[in-house]
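*Asks:* for reference, the sequence and a predicted model appear below.
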Amino acid sequence: MTAFGTVFTPEMILSRYDGAQWSTPEIVPSDSITLHPGAHVLHYASTCFEGLKAFRHADGSINIFRMDRNIQRMAQSSRLLSLPAIDEKQLEQMIVEITGRFASEVPEPPGSLYIRPTHIGTEPAIGKAAAPSSTSLLYVLLSPVGDYFSGGSTALRLLLKEDGMRCAPHMGMIKSGGNYASSLPSMMEARAEVKADQVLYCPDGQVQETGAANFLLIDGNEIITRALDSTFLHGVTRDSVLTLARDLGMDVQERDLSIEELLERSAKPGTEATLSGTAAVLAPVGTLIYEGKEYTVGSGKPGPMTAKLRQMMNDIQWGRSEDTHGWLTQV
């Protein structure tokens, strides 16, 4: 089976900022980028990206899910990294144009077309460690992907980690490659030592996020997740799932969740824990590992509410349910 996100369309779309204005977007081969070895991004990590998807509906139309929110977050990431301001309308047009160009490559559900806008600082200036890049490159890369759960939906194992965070607190809201890289040592260690799938960071004993996803706890009619602040990523999938939970009449609580409360609630029959993200929508969690002990979440298996919320979102994405929230943009 081909690994998720390793197949790309032969072309992408890009625009360059020359210090004064953005160039007219152009379609180029996907392997065509050339960078000066002194490019700012290669030395000072001036880079951010987004991940969103396009879906094929039964009528043959192609629809992009929550493009507006992803573009808004990319503009925020660029601003917080002091990269040149992106033209949000231009980026929207770039995404629509390149997705339309490769509409035939969008798989049938449960597959999709993964869309990866990326913004990097390009100024060749290794003396600018304390100054932003005055030039940049914005491109949109496409990757047709299959069913994330093609091998079956298995419950994940999470190691709860109180010391350290996924990234520096002031970088939390930025979707930047460096944030993912900084969490890799903890994740690799957790996999080697306790066979954990991911690390759930709990600074000061308060549940936050994993290295690549937001965390949600489902206890009966309650769904609990950390309230948004500047220290962690504001997931578009998280927002979408909470919106659907409210549609169901669930008690959505965005608040502090201590490790103690998490373990106490997890011991109750029927409790579920899940990770939210673009690739999987919701990935069930069955085991929590804390201070050398393993704690089973509910039955330890994928739960019915996690599956229901995921299916509700998939049905909107796939055009099988009404898009009452205006989340889809038809190409």
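*Replies:* Now that the structure is in, tell me what you want to look at. This is a predicted model, so every value here is computed, not measured.
*Asks:* from now on I want contacts and neighbour counts done on CA atoms only, so please keep to that.
*Replies:* Fine.
*Asks:* tell me which element Lys308 falls in.
*Replies:* Remark: Lys308 resides in helix 304-317, with elements defined by DSSP states H and E.
*Asks:* buried residues, the very next helix or strand once past that helix. List them.
*Replies:* Counting by DSSP H and E, the next helix or strand C-terminal to helix 304-317 is strand 328-330. By 16 or more other CA atoms under 10 Å, the buried positions in strand 328-330 come out as Leu328.
*Asks:* give me the residues contacting the helix holding Lys308.
*Replies:* Helix 304-317 has contacts (CA atoms under 8 Å, 6 or more residues apart in numbering) with 55, 63, 65, 218, 240-241, 244-245, 272-274, 281-284, 321-323, 328.
*Asks:* quick one: which of those residues sit in helices?
*Replies:* Secondary structure assignment (DSSP state H) places 240-241, 244-245 from these within helices.
*Asks:* mind giving me the PyMOL command for buried ones among the contacts of helix 304-317?
*Replies:* To isolate the buried ones among the contacts of helix 304-317 in PyMOL, judged by 16+ other CA under 10 Å, type:
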select buried, resi 55+63+65+218+240+241+244+245+272+273+274+281+282+283+284+328
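*Asks:* and the strands in the stretch 1-150 of the chain?
*Replies:* If DSSP state E, counting those that start in this stretch is used as the criterion, the strands of the stretch 1-150 of the chain fall at 11-17, 26-29, 47-49, 52-56, 62-65, 112-121, 136-145.
*Asks:* how about the first one: buried residues?
*Replies:* This means strand 11-17. Buried residues in strand 11-17 (16+ other CA under 10 Å): 11-17.
*Asks:* let's have those residues in CSV, adding distance to Pro84.
*Replies:* Formatted as CSV, the buried residues of strand 11-17 follow (distance: CA to CA, whole Å):
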residue, distance to Pro84
Glu11, 24
Met12, 21
Ile13, 18
Leu14, 15
Ser15, 12
Arg16, 10
Tyr17, 7
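*Asks:* and which of those is nearest to Tyr295?
*Replies:* Lowest distance from Tyr295 to these (CA to CA) belongs to Met12, with 45.5 Å.
*Asks:* take this one as well and set it beside the first:
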Amino acid sequence: MNMIPTNEIDLVKASSSKINDVDFNNLQFGRIFTDHMLVCNYKDGKWQKPQIMPYQPMTLEPSARVLHYGQAIFEGMKAYKDDDGKIFMFRPDQNFARLNKSATRLAMPEFPKNYFINGLETLITLENEWIKPGKGNSLYLRPFIVATEPAIAASPAEEYSFMIICSPAKAYYTDPVRVLFAEKYSRSADGGVGYAKAAGNYAAQFYPTRLAQEKGFQQIIWTDASSHDYLEEAGTMNIFFRIGNKLITAPNNDRILDGVTRKSIIQIAEDLGIDCEVRRVSVSEIKAAAKDGSLKEVFGAGTAAVVSPISAFSHAEEVFEISGSEDSYASIFKDHLLNIQHNISEDKHGWRHKVC
């Protein structure tokens, strides 16, 4: 496809494509990247003109501030192709707002909306052949900003790079996951950066997650840092609980990421007449519901996972198996989301953003 760059974006096309070397039926999430990437640098107090160029290594000096002080944020998004070849993003305005919310918290410059949206649209259109139709298939989009200024003074950088890379994707979790309720370690604390999509949030949870994996659990559901009495979110997902026919999820705060999939599920629940409570969820409440049989489902929700059922949880050396429900809310929400994202069903809230 021959792209004509907008006057806002310079384009250098790759001399050849590696797409024919990719087995799209056996994709490992986040391991394969497309032919191009977008780069936009910040210096002299302003963002420069974005460039789309062949995917390639980036050069950083050893003194780049991101390597020493962790100024790094990112977003996770997807592009979808319907059966007619039309391409859509899902609520990119929400990712743009959250990116800049994260940037503000880490003392980084906000990124311009026209560069963000036009950059995504141009890059996605260029990588059109990497997006395969069919529910569950997508092109995962990773916009991120890192501090690139070569200086090791402990202060915010004055130079940054915004980049977008793309990776073809299928379902993130194919089987129900088993989780551990956190009792010792914390993902974030009051007044911290838990609500920001900061790279360090993920690095800090790798060690306790590895300990959980050694016990046979794939993820941790994090609890509040002060008491560990209240459930908040998992490592890569927001969490929903179904007790009886009531859906419950924790409220946003400065420890919990404002998930785009989470808020979409809350809206879909309202559309379907499903009772959904946004409130604090205690460990003791969920354990009691598991014991008396009223806990019907637990599932995670996120861009990569979409909706991922949880088959068991453990706390205080007790393991609780969750048998699931025939009228699974997880299946209902996943189906509704995928149908909207892939242009199969009505988009009554205007969430689909047509690219081309």
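*Replies:* Happy to help now that I have it. Computed from a prediction, not measured in an experiment: that's the story for all the values here.
*Asks:* TM-score for these two?
*Replies:* In this superposition the chains share a TM-score of 0.94, using TM-score structural alignment, normalised by the length of the first structure; 324 aligned residues with a CA RMSD of 1.5 Å.
*Asks:* list the buried residues in the helix holding Lys308 of the first structure.
*Replies:* Using 16+ other CA under 10 Å as the test for burial, helix 304-317 of the first structure gives 305-307, 309-310, 312-314, 316-317.
*Asks:* can you check which part of the second structure it sits on?
*Replies:* Matched against the second structure by TM-score structural alignment, helix 304-317 of the first structure falls on residues 328-341.
*Asks:* elements contacting the helix or strand hosting Pro208 of the second structure?
*Replies:* If you go by DSSP H and E, Pro208 of the second structure is part of helix 199-214. On a contact count with 3 or more CA pairs under 8 Å, 6 or more residues apart in numbering; DSSP states H and E, helix 199-214 of the second structure meets strand 72-74, strand 219-223.
*Asks:* aligned counterpart of Met173 of the first structure in the second structure, please.
*Replies:* So, by TM-score structural alignment, Met173 of the first structure is matched to Tyr195.
*Asks:* again, but for Ile115 of the first structure
*Replies:* Aligned by TM-score structural alignment, Ile115 of the first structure pairs with Leu141 of the second structure.
*Asks:* Asn70 of the first structure too?
*Replies:* That one, Asn70 of the first structure, aligns with Asn95 by TM-score structural alignment.
*Asks:* find the nearest non-adjacent residue to that match, please.
*Replies:* Excluding its sequence neighbours, the residue lying closest to Asn95 of the second structure (CA to CA, 6 or more residues apart in numbering) is Glu75, at 6.5 Å.
*Asks:* how far away is that neighbour from Ile117 of the second structure?
*Replies:* Glu75 of the second structure sits 13 Å away from Ile117 of the second structure, going by CA to CA, to the nearest Å.
*Asks:* of these two, which one has the most company?
*Replies:* Neighbour count, other CA atoms under 10 Å: between Glu75 of the second structure and Ile117, Glu75 has more, with 20 against 15.
*Asks:* residues contacting the residue of the second structure positioned farthest from its centre?
*Replies:* Distance from the C-alpha centroid of the second structure, by CA atoms, centre = their mean, peaks at Asp292 (33.8 Å). Counting by CA under 8 Å, 6+ apart, Asp292 of the second structure makes contact with nothing.
*Asks:* show me where the stretch 1-150 of the second structure has its helices.
*Replies:* 65-69, 92-105, 113-126 (DSSP state H, counting those that start in this stretch).
*Asks:* could I get those helices as CSV with distance to Ala154 of the second structure?
*Replies:* Conversion of the helices of the stretch 1-150 of the second structure to CSV gives the following (distance: least, CA to CA, whole Å):
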stretch, distance to Ala154 of the second structure
helix 65-69, 7
helix 92-105, 16
helix 113-126, 29
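*Asks:* among these, which comes closest to Ala316 of the second structure?
*Replies:* Comparing the helices of the stretch 1-150 of the second structure by their distance to Ala316 of the second structure (CA to CA), the top pick is helix 92-105, with 34.1 Å.
*Asks:* coming back round to it: out of the strands of the stretch 1-150 of the first structure, which is closest to Ala168 of the first structure?
*Replies:* Nearest of those (CA to CA): strand 47-49, 15.2 Å.
*Asks:* read off where that closest one ends up in the second structure.
*Replies:* Mapped onto the second structure using TM-score structural alignment, strand 47-49 of the first structure covers residues 72-74.
*Asks:* average separation of that stretch from the aligned part of the first structure, please.
*Replies:* In the superposition against the first structure, stretch 72-74 of the second structure averages 0.4 Å from its aligned positions (mean CA distance after the TM-score superposition for the first structure).
*Asks:* now do that stretch: distance to the chain's middle.
*Replies:* 12 Å (CA atoms, centre = their mean, to the nearest Å).
*Asks:* please apply the same query to stretch 276-286 of the second structure.
*Replies:* 23 Å.
*Asks:* run through who's touching it.
*Replies:* 181, 229-232, 246-251, 266, 269-270, 295.
*Asks:* could you work out the end-to-end span of that stretch for me?
*Replies:* 16 Å.
*Asks:* which residues in the first structure does it match up with?
*Replies:* If you align by TM-score structural alignment, stretch 276-286 of the second structure falls on residues 252-262 of the first structure.
*Asks:* can you tell me which residues contact Leu228 of the first structure?
*Replies:* Going by CA under 8 Å, 6+ apart, the list of residues near Leu228 of the first structure reads 234, 254.
*Asks:* that one corresponds to which position in the second structure?
*Replies:* Per TM-score structural alignment, Leu228 of the first structure is aligned with Asn252.
*Asks:* cool, Leu200 of the first structure as well?
*Replies:* Aligned by TM-score structural alignment, Leu200 of the first structure pairs with Ile221 of the second structure.
*Asks:* residues in contact with the closest residue in space to that match that isn't next to it in sequence?
*Replies:* Distances taken as CA to CA, 6+ apart place Ala234 nearest to Ile221 of the second structure, at 4.2 Å, with adjacent residues excluded. Contact analysis of Ala234 of the second structure by CA under 8 Å, 6+ apart lists 219-222, 300.
*Asks:* any chance of a markdown table for the residues you listed, columns distance to Pro168 of the second structure and neighbour count?
*Replies:* Converted to a markdown table, the contacts of Ala234 of the second structure look like this (distance: CA to CA, whole Å; neighbours: other CA atoms under 10 Å):
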| residue | distance to Pro168 of the second structure | neighbour count |
| --- | --- | --- |
| Gln219 | 23 | 26 |
| Ile220 | 26 | 27 |
| Ile221 | 27 | 24 |
| Trp222 | 29 | 28 |
| Gly300 | 22 | 25 |
